[in-house]
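S.K.: my questions concern the predicted model and sequence given below.
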Amino acid sequence: METDLSFFRSESAQRLRAEGREQGLAEAREQGLVQGVVLSVLTVLTSRGIELSAGQRKLLTDTTDIDQLDAWVLQAVTATRADELFG
């Protein structure tokens, strides 16, 4: 018994695979950007001698909103306490 695999070679199937790859790459880039900004906030705070509580660190590392992370990295440059970032 022979199985018809023509669909997997079809133009539609190839397009779906390409779209899936592109979506996966876009998601990976976004995750990498988020992780990079989180690391930047941690680096700035550490270099300034500002320590985070476990809750603050979890809040920072769980955040995926790039606008919020950008705001925190800018605030980290002038903050004197972690509370100034996280309210």
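M.R.: Sure, I can see it. Numbers count the residues shown, from 1 in each chain.
S.K.: can we go C-alpha only for contacts and neighbour counts from here?
M.R.: Will do.
S.K.: show me what the longest helix along the chain is packed against.
M.R.: The longest helix of the chain (DSSP state H) is helix 11-47. With contacts taken as 3 or more C-alpha pairs under 8 Å, 6 or more residues apart in numbering; DSSP states H and E, helix 11-47 sits against helix 54-62, helix 66-78.
S.K.: let's bring in a second model and compare:
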Amino acid sequence: MSTTGTSKYKSEYARGYEAHGKAEALVMILEARGLMLSEGNRARILECTDQDELDIWLKQAAFVAVADDLFR
């Protein structure tokens, strides 16, 4: 099996595990920046399985003034 760095060849389990890791990293980044997360926003992030959306949020996490801005 070829590995190309894309999720094309990963199992459903592996994609879910990777998404969960990104979600946890996002929460850690926001907390390290001192941004408050509501329980709803925290749940939204941790329940997200869309890696493309998580990637966008991770990039935005460095620049948003408040956590709510991630979802705009």
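M.R.: Great, that's in hand. Just so it is clear, the structure is predicted and the values come from calculations on it, not from any experiment.
S.K.: quantify their similarity with the TM-score.
M.R.: Once superposed, chain against chain, the TM-score is 0.79 (TM-score structural alignment, normalised by the length of structure 2); 63 aligned residues with a C-alpha RMSD of 1.3 Å.
S.K.: using JSON lines, please lay out the helices and strands packed on helix 11-47 of structure 1 together with mean neighbour count.
M.R.: Listed next are those as JSON lines, based on neighbours: other C-alpha atoms under 10 Å:
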{"stretch": "helix 54-62", "mean neighbour count": "13"}
{"stretch": "helix 66-78", "mean neighbour count": "16"}
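S.K.: right, and those - which one's nearest Q14 of structure 1?
M.R.: Taking C-alpha to C-alpha, helix 66-78 is the member of these nearest to Q14 of structure 1, at 32.6 Å.
S.K.: give the aligned range of the helix or strand following that closest one in structure 2.
M.R.: With elements assigned by DSSP states H and E, the helix or strand that comes after helix 66-78 of structure 1 is helix 83-86. Counting by TM-score structural alignment, helix 83-86 of structure 1 lines up with residues 68-71 of structure 2.
S.K.: buried ones in the matching stretch?
M.R.: For stretch 68-71 of structure 2, burial by neighbour count (16 or more other C-alpha atoms under 10 Å) applies to L70.
S.K.: and the contacts of it?
M.R.: Under the contact criterion C-alpha atoms under 8 Å, 6 or more residues apart in numbering, stretch 68-71 of structure 2 has outside partners N41, W57, Q60, A61, V64.
S.K.: how about C48 of structure 2, what's its match in structure 1?
M.R.: By TM-score structural alignment, C48 of structure 2 lines up with T63.
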